[in-house]
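Trainee: Dropping a prediction and its sequence here:
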Amino acid sequence: MYAMTNAADGNQILIYTQSGDDIPRLNARVSTGGRGSGGELTSPVDALGSQGSLLLSEDGRWLFAVNAGSDEVSSLEVTSSGLVLRDKVPSGGEFPVSLTLHGNLLYVLNSGGDGNITGFTVGEAGRLTHLNGSTRSLHAGGTNPPSFLVSPAQVGFSPAGDKLLVTVKGSNDIHVFTIGVDGLPGARPVTTKSVGTRPFSFSFDTHGHLLVAELFGSHGVGTPNSGAVTSYKLRPDGRLEVLDASVDNAQTATCWIAVDGQGRYAYATNNASATISGYRIDEDGHLRLLDDGGVSARLPPGSAPVDLSVSRDGRFLYTVNAGRGALDAFRIDPDSGHLTPLGEVGGLPVSDGAVGLAVD
């Protein structure tokens, strides 16, 4: 497991290993070579306002990290002796917050100012080469550093790698760019207005359905206990067809979402409620809550959970709790999807707004 400090005086990756009792333990720290944003720029308990700031390749060989404070992206190799920094390049914009990878094509979301997406190719030695002509402005009209409630939140490839999606909280837009054979996005995206208010993070299930976490669901900005998840079908032309609209979980600030490897369950963290909401996903992409009241797990008071991730074997769920500077672990019941808490381990800073989680 890898988590990120986002420290302004020197960004670091913390490496956790799982022992026989299934509780993660802090094993090592490695510098990204860049600077994080620190917690004072936006919010100490959600410093980047994004999902995907730390990304592990499918083969587990490469780890990529954003350095929001120095506007850079780092490439690190996963070796038997630990992480090794292989490259660090300008992100192509201001305040990089999210990464996505398909094959050797890496895209970064820069959320500062107007925001943009910029592409890179990943070489055999982990070298990152800017893809000429790949930058597309999001015309978000924001600031640098960006404001948490309105900034672009995530960039992600579709499962086939032919589409690139971006959520923008302030405009409630979900942009879908078609990727050409040259790896470049189309000049203009197909844009769908989110069903719910403030679309944040997203994930795809194994059938290709898009699940989007919404801070305030079908309610207005700032409404408590109104978090939700909407499921969509992604059409070949980039349009999004609503399957289940804003399935409420009665929790506050639903921001991050992850799907288990079998595509049966989705889990969302609720920052202000310090809870996790689980959903069952059927084969048609429809959703229903796993637990009454929308609470599949409660975290310690003040946790302020941000990123979460499911292990590749689907057995465990992990969360980064920025408010406590800790990592929490849960076992997933394969038959019901219910979560069993395993414990918490510290090591992450609180004041710098720790973010990012990648699990092998």
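Mentor: Arrived safely, thanks for sending.

Trainee: Please make it C-alpha for all contacts and neighbour counts, starting now.
Mentor: Noted.

Trainee: Centroid-nearest residue for the chain?
Mentor: residue 51 (2.1 Å; CA atoms, centre = their mean).

Trainee: which SS state does that one fall under?
Mentor: coil (DSSP: H, G, I helix; E, B strand; the rest coil).

Trainee: want to compare, so here's the second one:
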Amino acid sequence: MHNDAKDDRRAVYVMTNATPNAIQVFHRAGDGMLSPGASYPTGGNGHAPNPPLGFPILESQSALVLSRDGRMVFAVNAGSDTISSFVVRRGGELQRVGLVSSNGTRPVSLALHEGVLYVASADSKSIQGYRVGHTGELTMLAGASRSLSGSGIATIAFNRTGDVLVIASRGDGEPMGSLETVTVDDHGMPGPVRRQDVVKAGQAPFGFTFDRRGHVILSNLSLTGDSSVSRYSVAPTGEMRLIAEQRIFTTAACWVATATAGPSTFAFITSAGSRSVTALRVDRSGSLTPVGPLSATEQAAFTSGLALDCAVSMGDDFLYVLSPDGFSVPPFTGAGPAVVHGYRIEPSGALTSLGPPVGRLPQGATGLAAV
């Protein structure tokens, strides 16, 4: 694996999602070990409801995102309908440089490509685009708002070329979830919204990322131990086509991260209800192949509490997982702070624990990013 991140900026960032909201910094050593650093107010409020699944998080991926070079951090403030922007200083420390309206209600997920950022707001079922300045300030793009049809918005992300946005919605209160796509021009302006229903009975789309071939790797959550992972191609028009699907035998598979090791790409999926991390090899042929045994009791790793947000360091060497300690399987009741588990990603795609988890964060912490 390679290491693109500068040594003086190695860090892991976690959003507290509290009121007031803040970003907690964890300094990352060369061996992947974390040590707590300072906490930086976002200038807004988080949002910790008691949703149907019973734990106080945003139920979204990419509530906190990094720029590709690791020099800027952006976060949603779901309780005050705003977005905060930070620049990363030496040692991984943060300086807030902006706070803008999300132009929507309860922003939950962010998509960033070069100088354009989009936010998806769950309660207003909408997206809004912004221009990102050289110092991280955000300027709202007039006319760059679109209404969505899907309920329970979970994730928004750009494809690798930045000309298509994909939005996954769980379908709360609807028969099924959906994926929606929006083309984006060179000026960051959106085209029409294109929707396709993709979910089988008993499953709902949640988190996703793009592999290096530009395919979507999507988690399909199930509350009955039958979660799966899908791989889709995305055409420049926004049309999506299913390439592969792999059953992973877990409950509430939600968050997805990928890492590259030489010619191989690996996808890591965290399942809240199973407290597990699943590892899949993303094959060139299009298939998704388990790394090692895969069953309800055999996964790549298990966390001390619910397995929530996950992120891979920019060098593709380490995986970090956010986990509220003390929570049980459904109905997800319990007490305890949220902690961060760390794993070394082996060349085979296997995971090796870095030791006991670190941190003491609010239970509703949502959003994780790693440099």
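Mentor: In hand now; what should we look at? Fair warning: this is a prediction, and the values are worked out from it, not measured in the lab.

Trainee: TM-score for these two?
Mentor: Scored against TM-score structural alignment, normalised by the length of the first structure, the superposed chains reach a TM-score of 0.89; 336 aligned residues with a CA RMSD of 1.6 Å.

Trainee: which ones are touching the equivalent of the residue nearest to the centre of the first structure over in the second structure?
Mentor: Mapped onto the second structure by TM-score structural alignment, residue 51 of the first structure lines up with residue 61. Contacts for residue 61 of the second structure (CA atoms under 8 Å, 6 or more residues apart in numbering) come out as 108, 109, 154, 155, 156, 206, 207, 208, 255, 309, 367.

Trainee: Recalculate using a threshold of 6 Å.
Mentor: If you count contacts by CA atoms under 6 Å, 6 or more residues apart in numbering, residue 61 of the second structure has them with 155, 207.

Trainee: Quick check: residue 97 of the first structure is in a strand.
Mentor: Yes: Residue 97 of the first structure sits within a strand when classified using three-state DSSP.

Trainee: That one: neighbour count?
Mentor: For residue 97 of the first structure, the count of nearby residues is 33 (other CA atoms under 10 Å).

Trainee: what lines up against it once you look at the second structure?
Mentor: Residue pairing (TM-score structural alignment): residue 97 of the first structure is matched to residue 108 of the second structure.

Trainee: what's the matching range in the first structure for stretch 265-276 of the second structure?
Mentor: Going by TM-score structural alignment, stretch 265-276 of the second structure sits over residues 264-275 in the first structure.

Trainee: What lies in contact with the matching stretch?
Mentor: 252-254, 256-259, 276-281, 297-299, 303-305.

Trainee: Return the distance of the residue nearest to the centre of the first structure relative to residue 306 of the first structure.
Mentor: 8 Å (CA to CA, to the nearest Å).

Trainee: What of residue 127 of the first structure?
Mentor: From residue 127 of the first structure over to residue 306 of the first structure the distance is 29 Å, taken as CA to CA.

Trainee: Among the two, which residue is more densely surrounded?
Mentor: Applying other CA under 10 Å to residue 127 of the first structure and residue 306 shows that residue 306 carries more neighbours, namely 32 against 17.

Trainee: residues in contact with the aligned partner of the more buried one in the second structure?
Mentor: Taking TM-score structural alignment, residue 306 of the first structure has residue 308 as its aligned residue in the second structure. When contacts are counted by CA under 6 Å, 6+ apart, residue 308 of the second structure touches 272, 322, 323.

Trainee: and which of these is nearest residue 84 of the second structure?
Mentor: When these are compared for distance to residue 84 of the second structure (CA to CA), residue 322 wins out at 21.0 Å.
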